[in-house]
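Chemist: Here's a sequence, model it:
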Amino acid sequence: MFWGKIRKRALLPLFLVTTVLLTGCGQREEEQHSPELLLGFSQLGTESAWRSGNTSDIEKKAAESGVSLMLEIANRKQEDQIAAIRRFIAYQVDVIAFSPIVEEGWDNVLLEAKEAGIPVILVDRDISTKSEGLISCHIGADFYNEGVMAGEYLIRKANSLQMDEVHIVEITGTEDSTPMRQRQAGFMDTISSDPRMQVIESVNGDFLKSRGAECMRYLMEKYGDDIDVVFSHNDEMTLGALPEIENAGAVPGKDIIIISIDGGQEAIDVLKEGKINCVVECTPMLGQELMDTAKKLKNGEEVEKVIHPNELFFSDEQDLSDLAPRGY
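Modeler: Next up, the predicted model:
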């Protein structure tokens, strides 16, 4: 009996040491496999190949970078994005990122994020705010320059065709969104110095293929042969518009100059067929910049306030036979 008590007392320290060692190993293993960063990302929707490509790239780069991603799709509703951001705050993520559907109306929820000490990154689109310090960084295309490139192409094309007058219809993106405003401004500023250029009407296509078709049907019925150019703010609307032009008896790319923005695979294929004349690139591949920037913010490092990817344009002026697959 006495020996049994001694043996139990001798075994107790050994048990405690073993437990501590095992717990320590478990903690180290957990630390090795725990994500470097928890990122909450609100994507505005799934309205286009561009948007789907953007989401896929962010998911892929998060996995490759050891980032745990909380992804919410807002179905093109600002109230859903605001609710998602509030959930990210409640969950105490390290960094919040979102692609805003419109520019206004974000101050209250972003002030909540600031008070919680969570940095916020804008992806793709920008916002309008009078408050300071709500946004740490904006990662996305230079939409104004995209409009400029579209306008510069049109001037070259009009020169090559020796056009005396150029009647333009514009199918814009979502009203009050950053790409809509800035693409329009860049285009208008560029063509304004050319007296041949006249925008006869701008209509809102909301970045949707179905709306692009509706807008083009209306424009063809109203203006018909008077239309020389269609400037469309994204590929989805352009692809919706083309059949309506053909249904009206015109040949897109020949009778009417077609200028689009995004640079997705389907639009590039149609460009090669000759039904689109120019596609300005707006790359959705922003995932790596987002992951790198989020990590810097978590570590307290300074980041650039605006990060633009390098972007190109593709047109009937070029040999596109060796162009690599677009990936979106």
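Chemist: Only C-alpha atoms from now on, for both contacts and neighbour counts.
Modeler: Noted.
Chemist: quick one: the strands in the stretch 101-250 of the chain?
Modeler: 120-123, 137-139, 166-172, 197-204, 229-232 (DSSP state E, counting those that start in this stretch).
Chemist: Give me whichever of those strands is most buried.
Modeler: Per residue and on average, the most neighbours among the strands of the stretch 101-250 of the chain fall to strand 229-232, with a mean of 26 (mean count of other CA atoms under 10 Å).
Chemist: how far out from the middle of the chain is that strand?
Modeler: Put simply, strand 229-232 sits 21 Å off its chain's centre (CA atoms, centre = their mean, to the nearest Å).
Chemist: do the same with stretch 319-328
Modeler: 20 Å.
Chemist: Would you mark the buried spots in that stretch?
Modeler: Of the residues in stretch 319-328, residue 328 count as buried by neighbour count, 16 or more other CA atoms under 10 Å.
Chemist: Go ahead and name everything in contact with that stretch.
Modeler: 49-50, 52-53, 263-265, 272, 284, 314 (CA atoms under 8 Å, 6 or more residues apart in numbering).
Chemist: for comparison, sequence B:
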Amino acid sequence: MTSFRTLAVLSLAAVLAAAGCAKGESTASGPEPAAGDGRQVASTPSAAGPACTLEKFGGQPFDLTKDMVGFSQSEKEANPFRIAETKSIKDEARKLGVGNLRVTNAQSQFSKQISDVQQLIAQGAKLLVIAPLNSDGWEPVLAQAKQKKIPIVTIDRKINAEPCTDFLTFIGSDFYEQGRRAADQMIAALGGKGEVAILLGAPGNNVTTDRTKGFKDRVAEKAPGIRITFEQTGEFTREKGQQVTEQLIQSRPGTNGIYAENDEMALGAVTALKGAGKSPGDVKMVSIDGTRAAVQAIVDGWLHAVVESNPRFGPLAFETARKFAGGQEIPANVVISDREYTKENAQSSLGQAY
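Modeler: The predicted structure follows:
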């Protein structure tokens, strides 16, 4: 059996080369990641913060083929993003021969996620991969992990703490940039004029905050003729997205565009628009994620564009852990490159959506 120390010498460059690109060639704002199989590609870090090493962190080398790895999922796997995310972690662990992967699911309850991770620590995890439900409130977990020198890799949402001190690193998209790119699509769809509603994501995490700010900043910068006249949380769920859009149709019937901060809310909005007798394209809609159903909605004319948020974290998360255990430097943020789906490429790209 290959030891983890042997695996650790494999660099991220090898993964990127296998994906068909040299290290650092893709950028966070590029429209298409280089990996044709849908795996994540790390963009060139710009201001990623101080690098971390095993020596700086004060941790102990670990062997993925023997030691326990814990993965904490935040939400129930009814959302395609969460399904794909968990599957990617499990698939990569199986591929690498991870001997003891334990997976928990907080079912969208933050107190349960804290308890889940504390149990993983108590059970002897040597590495933790966490998809946080909230950005704040992690102090009890971070203190326990720090005491035992357990590296924590956070994925898809950040926690408000100090990298390389409280946790190892964050891997995920540039959510502010996603908001800006969604705004560019909305500006193009409306010709720079109109009333736009925002279906906000769940409160309490950096994804919602950054996607909102990025969108608003870009609209203010490029399209003063667009007015944001409605904002309400749809909590990242299809049901709430439908309910909020039904309210929107009643309260703001002149709305020209809807920015949904994830695909599930956008698909709920489509249901509401259909129920109100709207036709495809009557209300221009832009969303973020890249689920297959949302990309199909572009083909069908209900969505104008989708900015991808790639959930396939397994290869990059484990490769980052392997680099760390091998003594290599890990940036504070590993930012990934996300594509865009539009009417020009939606049909041909359906197979790459999740």
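Chemist: Spatially, which two of the contacts of stretch 319-328 of the first structure are the most separated?
Modeler: 52 and 272 (23.1 Å; CA to CA).
Chemist: and residue 80 of the second structure, what pairs with it in the first structure?
Modeler: Residue pairing (TM-score structural alignment): residue 80 of the second structure is matched to residue 49 of the first structure.
Chemist: Its match: how many residues sit nearby?
Modeler: 18 (other CA atoms under 10 Å).
Chemist: quick one: which of residue 52 and residue 272 of the first structure has more around it?
Modeler: residue 272 (19 against 16).
Chemist: roughly how far apart are that one and residue 146 of the first structure?
Modeler: Residue 272 of the first structure sits 20 Å away from residue 146 of the first structure, going by CA to CA, to the nearest Å.
Chemist: distance between the ends of stretch 65-85 of the first structure?
Modeler: End-to-end distance (CA to CA), stretch 65-85 of the first structure: 22 Å.
Chemist: tell me how far it is from the chain's mean position?
Modeler: Distance, centroid of stretch 65-85 of the first structure to centroid of chain: 13 Å (CA atoms, centre = their mean).
Chemist: Show me the one of the strands of the stretch 101-250 of the first structure that comes nearest residue 58 of the first structure.
Modeler: Nearest of the strands of the stretch 101-250 of the first structure (CA to CA): strand 120-123, 10.3 Å.
Chemist: which bit of the second structure covers that closest one?
Modeler: Going by TM-score structural alignment: strand 120-123 of the first structure matches residues 152-155.
Chemist: OK, contacts around the most centrally placed residue in the second structure?
Modeler: The centroid of the second structure falls nearest to residue 156 when counting by CA atoms, centre = their mean (3.6 Å). Shown in contact with residue 156 of the second structure (CA under 8 Å, 6+ apart): 131-132, 170-173, 311.
Chemist: which one among those residues gets closest to residue 234 of the second structure?
Modeler: residue 132 (18.6 Å).
Chemist: which non-adjacent residue is nearest the residue mapped onto the closest one from the first structure?
Modeler: Using TM-score structural alignment as the criterion, residue 132 of the second structure maps onto residue 100 of the first structure. Nearest residue to residue 100 of the first structure, sequence neighbours excluded (CA to CA, 6 or more residues apart in numbering): residue 125, at 5.9 Å.
Chemist: can you pull the contacts of that neighbour?
Modeler: Per CA under 8 Å, 6+ apart, neighbours of residue 125 of the first structure: 99-101, 138, 140, 177-179.
Chemist: Please tabulate the residues you listed in a markdown table and include distance to residue 210 of the first structure as additional columns.
Modeler: What follows is these, written out as a markdown table (distance: CA to CA, whole Å):
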| residue | distance to residue 210 of the first structure |
| --- | --- |
| 99 | 22 |
| 100 | 22 |
| 101 | 18 |
| 138 | 30 |
| 140 | 25 |
| 177 | 19 |
| 178 | 21 |
| 179 | 19 |
